[in-house]
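Trainee: Provided below for reference: sequence and predicted model.
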Amino acid sequence: MKLLHYGPLGQEKPGMLDKDGRIRDLSGKVANFAGSTLLPESLDALRAIDPMTLPLIEGNPRLGACVAGTGKFICIGLNYSDHAAETGATVPPEPIIFMKATSAIVGPNDPVEIPRGSLKTDWEVELGVVIGKTAKYVSEAEAMDYVAGYCVINDVSERAFQAERQGQWTKGKSCDTFGPTGPWLVTADEIDDPQNLKMHLEVNGRKFQDGSTKTMIYGVRYLVSYLSQFMSLLPGDIISTGTPPGVGLGQKPNIFLKAGDVVTLGIEGLGMQRQEFYQG
């Protein structure tokens, strides 16, 4: 299934795509895709619904983030071998974990604000993993049972805030609108292998990122198990799993985003995003 939220900001309704890629309204069945709605039995109940029996939504409404009520937005740094190489970093012996504020989450095509004082706003296409049931001390063998599905994330980053202002990375990752998520939550049964998905990102039509989840250092199965050793992962939590090479920081000379720039990105089977950047 491809699940989504549509409608004006703060008034989003749940929907799913039918076989023709049209939005069908699910508000008569669930309130949103959050918490218990993401449990395996809840998704099974939705899977039993024939989308063609649901109300058709005409036109092209705004899409909200495909998951609601996210409690934790967990990110993995330097998780692609080729991205680590372009930044001159060594491959970490364990996953680098940092948090992105959930207040950064916006819809996949919403405008993104370049924060005041920013000189180095950057892009990162990433595979998002959405947790479907509480995971605590889970093994790698059982880790995938806790994944509700996958989505596209642009882990927008302000590099000066991140690396030149002391402290942890969080303040360079958590600015308002820095977490476009969606367009869809694609349930795990539709993705045969999350470690074999092509991913790309363009800025103003120029391709900068053209990679694959094949080059992840720590894969989805490992990350879910690893993170669950340190904290409980709850339904609706998101793990953003890192980015392939081609970020602005990796260009020679560096290239960073400015007002009016348009970023488009996508992951195989998970849909596309488009954001126009503006000065805050």
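Mentor: Received, thanks. Because the structure is a prediction, the values reported are computed rather than measured.
Trainee: drop to CA atoms for contacts and neighbour counts, all remaining ones
Mentor: Noted.
Trainee: Which residue ranges of the stretch 151-280 of the chain form helices?
Mentor: 159-163, 170-173, 220-228 (DSSP state H, counting those that start in this stretch).
Trainee: helices and strands around the shortest one, which ones?
Mentor: Other elements packing on helix 170-173 under the criterion 3 or more C-alpha pairs under 8 Å, 6 or more residues apart in numbering; DSSP states H and E are strand 157-158, helix 159-163.
Trainee: ditto for the first one
Mentor: Secondary-structure packing of helix 159-163 (3+ C-alpha pairs under 8 Å, 6+ apart): helix 170-173.
Trainee: follow-up on the earlier one: out of the helices and strands packed on helix 170-173, which one sits most buried?
Mentor: Mean neighbours per residue, mean count of other C-alpha atoms under 10 Å, is largest over the helices and strands packed on helix 170-173 for strand 157-158, with a mean of 25.
Trainee: Contacts for it, please.
Mentor: Outside strand 157-158, the residues that touch it by C-alpha atoms under 8 Å, 6 or more residues apart in numbering are 118-124, 172-174, 178.
Trainee: most remote residue from this protein's center?
Mentor: In the chain, the residue that sits farthest from the middle, by C-alpha atoms, centre = their mean, is T53; the gap is 29.6 Å.
Trainee: check contacts around the closest residue to V186 other than its chain neighbours.
Mentor: With sequence-adjacent residues excluded and distances taken as C-alpha to C-alpha, 6 or more residues apart in numbering, V186 is closest to K2, at 4.6 Å. K2 is in contact with 16-17, 184-187, counting by C-alpha under 8 Å, 6+ apart.
Trainee: Check the spacing between K2 and A135 real quick.
Mentor: Between K2 and A135 the computed distance is 23 Å (C-alpha to C-alpha, to the nearest Å).
Trainee: just P235 next, same as before
Mentor: 9 Å.
Trainee: Give me the more crowded residue out of the two.
Mentor: More crowded of P235 and A135, by other C-alpha atoms under 10 Å: P235, with 27 against 23.
Trainee: Take this one as well and set it beside the first:
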Amino acid sequence: MRILNLSGRLAVDIDGSYAVDVATASDGRFGPDPHSVYDQWDEFVTWAGGDLPISSRVTVDHTALGAPAPRPRQVFAVGLNYREHAEEAGLDLPEIPMVFTKFPSAVTGPGGVIDLPKGSVDFEVELVAVVGREAAGVSTADAWAHIAGLTVGQDLSERELQLAGPAPQQFNMGKSYRGFAPIGPVLVTPDEFADPDDIEISCALNGVEVQKTRTSDMIFSIPKIVEFLSSVATLWPGDVIFTGTPSGTGWSRDPKLLIGPDDELVTVAEGIGQMRHTFRPA
């Protein structure tokens, strides 16, 4: 199943061109708010698995797609989760997931214009998991049962603020400017993938591919990340988890490759789709 935020209304994708408006099709059993469905996830999946009425079909305007999880209570992110990325950063491989957060106000949709703050803004393509069932003390073996689906995201980062201080103290701030957590274009349930632990992700800056990998190369898989996070914090339905970026980030290059005004960033995930953003000075 592929879930859309279509002009602020929850929809189920049919074929990429048409979708079913959930509130209309369910006669109000589920509301139009795309984020509220996560609190009814089990009930919704059962309903959506039946015959959806064609009378509730709407045309998909891809320019009107919003974030499939627009108001998470928590946004977690994992750093150094690919071996080559840790090596390019000159850091040792982590023994446990290296976790930081992005503020929920940074979440935005899969297209449009993002404001560039002063400093050095970098790209980081990532596979993103959205929680569908409350998770506390969940084992690796049970973790996928708590994931509603997968989407693609960018962990955009202003490196100067991120690394400011006598020791890097500002990860959360440098990664949480408005628009710095774009996700989309759809949420795809794990059963849609041949292997949800092996998905190709990539991004291109101004038409030149800058990052590409398969998520099977992650040091910590999504189930391991969920186990670790839920051993400390309760994960709530609709929470968002950025799972780490591969090598090729702009800050690690010589010379550095950073996002500038009018640049275009295209982000792609196999079986999910693509995001397209441009940038302007804040």
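Mentor: Now that the structure is in, tell me what you want to look at. Remember, it's a predicted structure, so these values are computed and weren't measured experimentally.
Trainee: picking that back up, hmm, which two among the contacts of K2 of the first structure are most spread apart?
Mentor: Greatest spatial distance among the contacts of K2 of the first structure (C-alpha to C-alpha): L17 and T187, at 12.0 Å.
Trainee: what touches both of these two?
Mentor: 1-3.
Trainee: related to what we said a few turns ago, so for G21 of the first structure, which of the helices and strands packed on helix 170-173 of the first structure sits nearest?
Mentor: Checked against C-alpha to C-alpha, the stretch from those lying closest is strand 157-158, at 31.4 Å.
Trainee: and that closest one, how far out from the chain's middle?
Mentor: Averaging C-alpha positions (C-alpha atoms, centre = their mean, to the nearest Å) puts strand 157-158 of the first structure 15 Å from its chain's average.
Trainee: For the residue nearest the centre of the first structure, give me its contacts.
Mentor: Nearest to the mean C-alpha position of the first structure, counting by C-alpha atoms, centre = their mean, stands I153 at 2.6 Å. Contacts for I153 of the first structure were tallied using C-alpha under 8 Å, 6+ apart; they are 108, 125-128, 179-182, 240.
Trainee: from these, which is closest to G271 of the first structure?
Mentor: G182 (7.6 Å).
Trainee: okay, now the closest one: neighbour count?
Mentor: G182 of the first structure, neighbours per other C-alpha under 10 Å, totals 30.
Trainee: In this structure it contacts R62, no?
Mentor: No - using C-alpha atoms under 8 Å, G182 of the first structure makes no contact with R62, being 11.7 Å away.
Trainee: circling back to that earlier point, out of L17 and T187 of the first structure, which sits in the busier spot?
Mentor: Legend: neighbour count by other C-alpha under 10 Å for L17 of the first structure and T187, higher for T187 (21 against 18).
Trainee: Can you tell me how far the aligned partner of S247 of the second structure in the first structure is from V130 of the first structure?
Mentor: Matched by TM-score structural alignment, S247 of the second structure corresponds to P245 in the first structure. Going from P245 of the first structure to V130 of the first structure by C-alpha to C-alpha gives 23 Å.
Trainee: the more surrounded of these two?
Mentor: V130 (29 against 26).
Trainee: so which strand or helix has that one?
Mentor: Using DSSP states H and E, V130 of the first structure maps to strand 125-131.
Trainee: In terms of secondary structure, what does that strand contact?
Mentor: Strand 125-131 of the first structure packs on strand 147-154, strand 198-203, strand 238-240, strand 262-267, going by 3+ C-alpha pairs under 8 Å, 6+ apart.
Trainee: At which residues are the helices of the stretch 1-150 of the second structure located?
Mentor: Along the stretch 1-150 of the second structure, counting by DSSP H, counting those that start in this stretch, helices occupy 22-25, 41-48, 83-88.
Trainee: And the first one, what does it pack against?
Mentor: Counting contacts by 3+ C-alpha pairs under 8 Å, 6+ apart, the secondary-structure elements packed against helix 22-25 of the second structure are strand 9-13.
Trainee: what's the angle between the strand it packs on and helix 41-48?
Mentor: Angle, strand 9-13 of the second structure to helix 41-48, by axes from the mean of the first three to the mean of the last three C-alpha atoms, to 10 degrees: 50 degrees.
Trainee: quick one on the thing from earlier: out of the helices and strands packed on strand 125-131 of the first structure, which is closest to N254 of the first structure?
Mentor: strand 198-203 (13.6 Å).
Trainee: tell me the average deviation of the closest one from the second structure after fitting.
Mentor: Superposed on the second structure, strand 198-203 of the first structure shows a mean distance to its aligned partners of 0.6 Å (mean C-alpha distance after the TM-score superposition for the first structure).
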